[in-house]
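Trainee: For reference, the sequence and a predicted model appear below.
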Amino acid sequence: MQLPCCKLRTHQWCFLLFNVLLFHALLFGADFVEEYLLQPFQGTYTDVKVLEVRERARKLDMTTARGNITQQYAISNPEACSGKDIFLLVLVFSVPDSADHRETIRRTWANRTHVKEFLIRTLFVLGSAPSLSTQDTVLREAELHGDIVQGRLIESPNNLTPKTILAMQWVVTYCPIARFILQANETAFVNFATLGDYLLTLRRHKEDLYVGRVVHQEMPDRDPSSPHFLSLNQYPDKYFPDYCAGSAFVLSQDVARKVFVASAGVHSPVPYDVFVGLCARKAGVAPTHSARFSGGRHIRYNACCYQFIFSSADVGDDQLASIWQDLRDEKSCSLLETYYGLVACKALTYLDKFSFFSTGIIRDADSHG
């Protein structure tokens, strides 16, 4: 018996094939172009100011300044990296009153301390606590876990740029041996296994690495009524520099040094992730795009998809626990399962942007509940 689908004429098969190819081009095309065609080349630096930043970063020695720098931190935790050969230093930006969420992160994705035999060290970076009782909780937490670094600056969304500078200062002062630095928001999920494998198998030179989901040619907000308004005096350029979205990105140690040195000459009140991009540009470092970082987007969960990606944004505590359990069970995903997992989570993630789709799912769920 011949199946009905086998009776299709040639032009009908061509039409189906065209639509399948178009679907994949729309779903993966932009990521493919950015991943493989828009990567930075090893630079040849002729700009005197760029060369100056790079040379100052190369010669940077914070040994004599450690005593003064310690005063900038309520909890400096100077021994957190002492005597350890750290492959990946993870700085999770958290807020003082998120103790429960930090504990969830410790139990889940930050519970992994090695990739193969290479050491991962996770620290939480905080600003000042809003009350003495919260600060007491933070101090007890720091004593118990030894993974808190707290700067003496007001914890606020408006202070993420100085918080980033403090974090980079801490790295170059107290952890200059870490090969790579991952900066992540506390609402992110990070897959250390896949990210570690990626960093271990890098074919490019290990210096000048600044990798994440790159944002290209974003325009500053020129609407005076917007809370993110930037005047021409504050930022005169038409576009922001290419930068890695702040949910999660990785720097090599030399780039952390270059960003810290360059930050002294960058004063524009841009978002903190754009600020890192400005500092990197000032140091002659171009960001590297990887579609396996989600940027600011939450990726719809699929076990085989999450075994492949590096990060996802806005993951709640309950979902973190279930994701971590799946990863611990080490379900083996075949190439085909990984492919379909990526197609499913990517398609649903993009569809999430359409409110009518999300609303429809919720209504369907309610009607069948």
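Mentor: Thanks, I have it. The structure presented is a predicted model; accordingly, all values stated were derived computationally and were not measured.
Trainee: Please make it C-alpha for all contacts and neighbour counts, starting now.
Mentor: Noted.
Trainee: Going along the chain, name the strands of this protein.
Mentor: When secondary structure is read from DSSP state E, the chain shows strands at 73-75, 86-93, 114-115, 118-128, 148-154, 180-185, 189-190, 210-212, 214-215, 243-244, 248-252, 288-289, 311-312.
Trainee: Against which helices or strands is the fifth one packed?
Mentor: In terms of contact count using 3 or more Cα pairs under 8 Å, 6 or more residues apart in numbering; DSSP states H and E, strand 148-154 is assigned the packing partners strand 73-75, strand 118-128, helix 160-174.
Trainee: and those as a markdown table, adding mean neighbour count?
Mentor: Output for the helices and strands packed on strand 148-154, formatted as a markdown table (neighbours: other Cα atoms under 10 Å):
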| stretch | mean neighbour count |
| --- | --- |
| strand 73-75 | 19 |
| strand 118-128 | 22 |
| helix 160-174 | 21 |
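Trainee: closest one to R204 among the strands of the chain?
Mentor: Ranking the strands of the chain by distance to R204, with Cα to Cα as the measure, places strand 288-289 first at 11.0 Å.
Trainee: For that closest one, name the packing helices and strands.
Mentor: In terms of contacts (3+ Cα pairs under 8 Å, 6+ apart), strand 288-289 is packed against strand 210-212.
Trainee: rerun at 10 Å
Mentor: Helices and strands touching strand 288-289, as assessed by 3 or more Cα pairs under 10 Å, 6 or more residues apart in numbering; DSSP states H and E, comprise strand 210-212, strand 214-215, strand 243-244, strand 248-252.
Trainee: which residues are in contact with that strand?
Mentor: Counting by Cα atoms under 10 Å, 6 or more residues apart in numbering, the neighbours of strand 288-289 from elsewhere in the structure are 31, 33-41, 208-216, 242-244, 249-250.
Trainee: before we move on, the earlier item: now, of the helices and strands packed on strand 288-289, which is deepest in the fold?
Mentor: The highest average neighbour count among the helices and strands packed on strand 288-289, using mean count of other Cα atoms under 10 Å, belongs to strand 243-244 at a mean of 28.
Trainee: which other helices and strands contact it?
Mentor: Contacts of strand 243-244 with other secondary structure elements, assessed using 3+ Cα pairs under 10 Å, 6+ apart, are made with strand 210-212, strand 214-215, helix 272-282, strand 288-289.
Trainee: structure B:
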Amino acid sequence: MVLKSMVSRRAPLLSTLGISFVVLVLIYNANKDNILSASPCATQNRQHTRNTAQLISQNPFLNSTVPSEKPASASIPVSTSSRKTYAHIIQETPPNAGPEQGFALEYLDQEVQKAVETKKAAIRLLSSPIINQHNMMYLVGREQKCTNMTPEVIITVPSGWGNFEKRQKVRDGPQGKYVRAHSQNALLLFFVGLPPAGIGKNKTQKWAKLQEESEKYADVVIAYFEDKYRNILFKHLSMLQWVINFCPKAKFVLRTDDDVGVKIDSMLVSLRRHSDERQNFILGKQRVGDAPSRREERPHYYLSEEEYEPDTFPPYVLGGAIGYPVSTVKLLYEVARRTKNVWLDDVFMTGICAAALGIPTFNERSFQFTH
């Protein structure tokens, strides 16, 4: 009414134009949000978001959620153009905002692109010819262990064939106690190979003792390969293959060495928590930036350039304690059949094979172990 009265008094032309300009500004500001939300660009953005969510949900190699901690977002600022394009989504971050506020859509775009590329590479790899059969045979298989149960967790322990005292210590330790307390929900198995040639006169006696132990406790699996340190990869594969063949409906696998102290309850809590967020992952004591040993005078870890050419390993977790879902076990086994072997089993399985599929490894405090 005030504006109408002012105009009716035949105000000068300049004043009338000024008033009209003010009216237009007020109308624009009042409807700015509606204009932006109805723009074609915003519609495309919503469609892009739906497509992104669908890609992530269908990809078994990815996390099912956007990471809450955005390590790269701090180094990728949201550009001015992005703030205009996504004005109805992105709010201006207050000067003193914490790291959880704000959301860099450019970071999400990079992750989606990386996810699509990883999935394509994984499909190509899993469709490639098998170069390592890795068809492990068992002298003593314990195939019936999962006949009348579907355990949540299978605790697999690689052990030297003559490590009688160490295996008994595991049975009396956290692993054995957990299995006895959850007898219908957990399983403990030791995996050993055959006695190597030329190990002394008492080989026959030790072999008989191993067979007696296996019959007494019914928890020792004996595989057909020579039980020596540089065959540790075969032992790892024999554990994965056993789970796939004889207990595929189990949920988790925990691999612990026979000479380490671990906290099984805490490890299971971590496995359950991660499984709520993603389908495939590996937990353990993570190593990043390790280099292969090229010193022949240290044969315990020696790895020639012919065996492994790069100067560094991909991130991996130490073999003393490893946790993974059975879905990850199946994927790792199939990749191992299609990838050149590296005898260091933790590097090969949780580093090289996992990286080939984009399966993430996590450093979990609950998986710290002591010797």
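Mentor: Yes, it's here. This is a predicted model, so every value here is computed, not measured.
Trainee: so what number do they get for TM-score?
Mentor: TM-score for the superposed chains, counting by TM-score structural alignment, normalised by the length of the first structure: 0.61, backed by 251 aligned residues with a Cα RMSD of 3.0 Å.
Trainee: Compare the helices and strands packed on strand 148-154 of the first structure and give me the one nearest L139 of the first structure.
Mentor: Taking Cα to Cα as the measure, these were each checked against L139 of the first structure, and strand 73-75 came out nearest at 8.1 Å.
Trainee: residues touching I282 of the second structure, list them.
Mentor: Taking Cα under 10 Å, 6+ apart as the definition, contacts of I282 of the second structure comprise 271, 274, 316-317, 322-325, 328-329, 350-351, 354, 359-364.
Trainee: Of the residues you listed, which are still contacts in the first structure?
Mentor: Of the contacts of I282 of the second structure, the ones still in contact in the first structure (both residues aligned by TM-score structural alignment, their matches' Cα atoms under 10 Å) are 316-317, 322-325, 328-329, 351, 354, 359-363.
Trainee: residue contacts, the aligned residue in the first structure for K166 of the second structure?
Mentor: In the first structure, the residue paired with K166 of the second structure according to TM-score structural alignment is H101. For H101 of the first structure, the contacting residues are S94, V95, R107, E186, T187, G316, D317, taking Cα under 10 Å, 6+ apart as the criterion.
Trainee: Which of those residues fall within helices?
Mentor: Using DSSP state H to define helices, the subset of those located there is R107, D317.
Trainee: Show me which of the contacts of H101 of the first structure is closest to V261 of the first structure.
Mentor: When the contacts of H101 of the first structure are ranked by distance to V261 of the first structure (Cα to Cα), S94 comes first, at 24.1 Å.
Trainee: and the gap between the closest one and F293 of the first structure?
Mentor: S94 of the first structure sits 19 Å away from F293 of the first structure, taking Cα to Cα, to the nearest Å as the criterion.
Trainee: Between the two, which is the more surrounded one?
Mentor: F293 (26 against 22; other Cα atoms under 10 Å).
Trainee: Any figure for the gap between the more buried one and A248 of the first structure?
Mentor: From F293 of the first structure over to A248 of the first structure (counting by Cα to Cα), the distance is 7 Å.
Trainee: Identify the contacts common to the two.
Mentor: Joint contacts of F293 of the first structure and A248 (Cα under 10 Å, 6+ apart) are V190, V211, G212, R213, F310, S311, S312, A313.
Trainee: Put together JSON lines for these, with distance to L123 of the first structure on each row.
Mentor: What follows is the shared contacts of F293 and A248 of the first structure, written out as JSON lines (distance: Cα to Cα, whole Å):
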{"residue": "V190", "distance to L123 of the first structure": "14"}
{"residue": "V211", "distance to L123 of the first structure": "20"}
{"residue": "G212", "distance to L123 of the first structure": "20"}
{"residue": "R213", "distance to L123 of the first structure": "22"}
{"residue": "F310", "distance to L123 of the first structure": "18"}
{"residue": "S311", "distance to L123 of the first structure": "17"}
{"residue": "S312", "distance to L123 of the first structure": "19"}
{"residue": "A313", "distance to L123 of the first structure": "18"}
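Trainee: how about stretch 235-249 of the first structure, aligned to which bit of the second structure?
Mentor: Mapped onto the second structure using TM-score structural alignment, stretch 235-249 of the first structure covers residues 308-322.
Trainee: For the matching stretch, measure first residue to last.
Mentor: End-to-end distance (Cα to Cα), stretch 308-322 of the second structure: 23 Å.
Trainee: got it, and stretch 252-260 of the second structure?
Mentor: Between the opening and closing residues of stretch 252-260 of the second structure lies a distance of 20 Å (Cα to Cα).
Trainee: Would it be right to say that N29 of the second structure lies in a helix?
Mentor: Yes - assessed by DSSP: H, G, I helix; E, B strand; the rest coil, N29 of the second structure belongs to a helix.
Trainee: Could you dump the helices and strands packed on strand 148-154 of the first structure into TSV with distance to F260 of the first structure added?
Mentor: Putting these into TSV (distance: least, Cα to Cα, whole Å) gives the following:
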stretch	distance to F260 of the first structure
strand 73-75	16
strand 118-128	16
helix 160-174	6
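Trainee: Out of the shared contacts of F293 and A248 of the first structure, which two are the most distant from each other?
Mentor: Farthest-apart pair in these is V211 and A313; separation 16.1 Å (Cα to Cα).
Trainee: Next, the contact list for the most centrally placed residue in the first structure, please.
Mentor: Taking Cα atoms, centre = their mean, the centroid of the first structure lies closest to A248, which sits 0.8 Å from it. Residues counted as contacts of A248 of the first structure (Cα under 10 Å, 6+ apart) are 90-92, 182-186, 188-190, 211-213, 273, 293-296, 310-313.
Trainee: 7 Å instead?
Mentor: Remark: with contacts taken as Cα atoms under 7 Å, 6 or more residues apart in numbering, A248 of the first structure is in contact with L182, Q183, A184, N185, G212, G295, S311.
Trainee: In TSV, list those along with distance to E117 of the first structure.
Mentor: Written out in TSV, the entries for those read as follows (distance: Cα to Cα, whole Å):
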residue	distance to E117 of the first structure
L182	18
Q183	22
A184	23
N185	26
G212	24
G295	28
S311	22
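Trainee: which one of these has the most neighbours?
Mentor: The most crowded member of the contacts of A248 of the first structure, judged by other Cα under 10 Å, is S311 (29 neighbours).
Trainee: hang on, it packs against S294?
Mentor: Yes - contact status for S311 of the first structure versus S294: in contact at 5.7 Å, counting by Cα atoms under 7 Å.
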